[in-house]
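> Give me a 3D structure for the following:
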Amino acid sequence: MFSLQTIFGKGNQFFGLLEDAAVAAADSTTALHTMLRENDRPPALDAFRLARQRERVIADKINEELINSFVTALEREDIEALSYALVRIPKQVERFAERYALAVHLLDGIDFAQRAAMLEQAANVVVEMVRQLRRMKIEEMKILNDRLRSIESEADRLMLELYRDIYAGHFDGKQMFLIKEFFEILEKAIDRCREAGVVAYQIVLKNS
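Predicted structure coming up:
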């Protein structure tokens, strides 16, 4: 006969899978920051594709475990929501990287690294938030949530500065279009981190 501890312990694999998904997402943002910081070499896309592939494999594993598991450590809809939110981060990052690789010759002198650094920071906060799910400590999660919100607010402020530069006529028409598009993709990637963080925070609120 199985003990209750044995039965309920079987749901704990989801913590590890969600943590792996968050790390894969963060790794894609690190690769992007590195690519934009080292802009003296041709962009390489392998790291982004590998991160997306890892993310898809983990998401498939989560779905498989949800089907096969009688007991889960978190509510099933919460696991699905967080998994979906995490998958969207490297997807957005890869979108930027692929387009940047095609247009890099038109973007000489444009610095995206500062925004990419903020994206990397946001993704790393998400990793910490997902790891906190094992503990369900509302105070610690609130600190991380506030940190993520602060990063998002700073990114919004930088976007306003960008629009000011665009409207001031500092770029030609083609550059203006590309710069706006690329910064908006980065902003959306930060939003994806924020969305994942909100899901994690709400899970703790529900279970604390």
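
> can we go C-alpha only for contacts and neighbour counts from here?
Fine.

> Helices along the protein, start to end?
Ranges of helices within the chain are 4-9, 13-37, 46-68, 76-103, 113-131, 138-167, 173-207, based on DSSP state H.

> In CSV, list the ones you listed along with mean neighbour count.
Formatted as CSV, these follow (neighbours: other C-alpha atoms under 10 Å):
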stretch, mean neighbour count
helix 4-9, 11
helix 13-37, 22
helix 46-68, 17
helix 76-103, 19
helix 113-131, 23
helix 138-167, 16
helix 173-207, 19
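
> before we go on, could you also do this sequence so I can check it against the first one:
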Amino acid sequence: MAFSILPRDEQYFVLFQDAAQNMTESARALEDLVRNFTDVEEKADRIRALEARGDEITFQIISRLRRAFVTPFEREDIIAIGRAMDDVVDMIEASAARLASYAVERPTEGACAFAGMIVSASLEIEKIMAQLHRRKVDEIRLPKMAVNRVEAEADGLLRRLVAGLFTGGADPLTVIKWKEIYETLETVTDAQERLANLVEGIILKNA
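You can find the predicted model right below:
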């Protein structure tokens, strides 16, 4: 069996888990914003702070790479995972910003459904990141498939909601606002699926 006499820096896995937990905290904060639409600016500020924390974790990952000699995965793969997780939180923050700035009276049931899906996928990604250090694709397959299912459900929800906007007799400005909000929320689940697929591919490459 081939092995390296040099220790691998396992701190990356800790940082990945930190980023995943920050993602879930951001998702839960978005769900709270949507389901309890009060103190909107304060809640949006909270999500912005979590997005900034995600940026800091990504910076720590990249900074660690500059000092590392031996890494658990290829450097570009480590960077890709960090940036993919950062992308998810960026889109969560973008969703919150639109809800806060578009002067909506209250979120719709569809927006609440999206928020719940985002939380569900985030929890599955936490499971994936908790197993990443083991480098066994079978151990992340179930949560990865769960993320795929969430994204497929979100795709279908988006189609139904947008169709309803154009057939429900809403005024054009309302249609424009909610179409963009729905599309941004759905983009979060797209980013979550890309992350889950990316991690699976990296594990397979290193199996």
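
> Need the TM-score between these chains.
The pair, once superposed, lands on a TM-score of 0.91 when counted by TM-score structural alignment, normalised by the length of structure 2; 202 aligned residues with a C-alpha RMSD of 1.6 Å.

> Can you pull up the most central residue in structure 2?
Val88 (3.2 Å; C-alpha atoms, centre = their mean).

> I figured it hits Val188, correct?
Yes: in this structure, Val88 of structure 2 is within contact of Val188 by C-alpha atoms under 8 Å, at 5.7 Å.

> who's in contact with the residue nearest to Glu186 of structure 2 when sequence neighbours are not counted?
Closest residue to Glu186 of structure 2 apart from its sequence neighbours, by C-alpha to C-alpha, 6 or more residues apart in numbering: Ala154 at 6.0 Å. By C-alpha atoms under 8 Å, 6 or more residues apart in numbering, Ala154 of structure 2 lies in contact with 114, 117, 186, 189.

> how close does Ala154 of structure 2 get to Glu56 of structure 2?
Going from Ala154 of structure 2 to Glu56 of structure 2 by C-alpha to C-alpha, to the nearest Å gives 29 Å.

> Tell me who's in contact with the spatially closest residue to Met129 of structure 2 that is not a sequence neighbour.
Sequence neighbours aside, Gln17 is the residue nearest to Met129 of structure 2 in space, at 5.6 Å (criterion: C-alpha to C-alpha, 6+ apart). Contact analysis of Gln17 of structure 2 by C-alpha under 8 Å, 6+ apart lists 126, 129-130.

> and the equivalent of Thr108 of structure 2 over in structure 1, how many residues sit next to it?
With TM-score structural alignment as the matching criterion, the partner of Thr108 of structure 2 in structure 1 is Ile110. Number of residues near Ile110 of structure 1 (other C-alpha atoms under 10 Å) recorded here: 11.

> ok, how many other residues are close to the nearest residue to Pro7 of structure 2 once chain neighbours are set aside?
Of all residues not flanking Pro7 of structure 2 in the chain, Val70 sits nearest, at 7.0 Å (C-alpha to C-alpha, 6+ apart). Number of residues near Val70 of structure 2 (other C-alpha under 10 Å) recorded here: 14.
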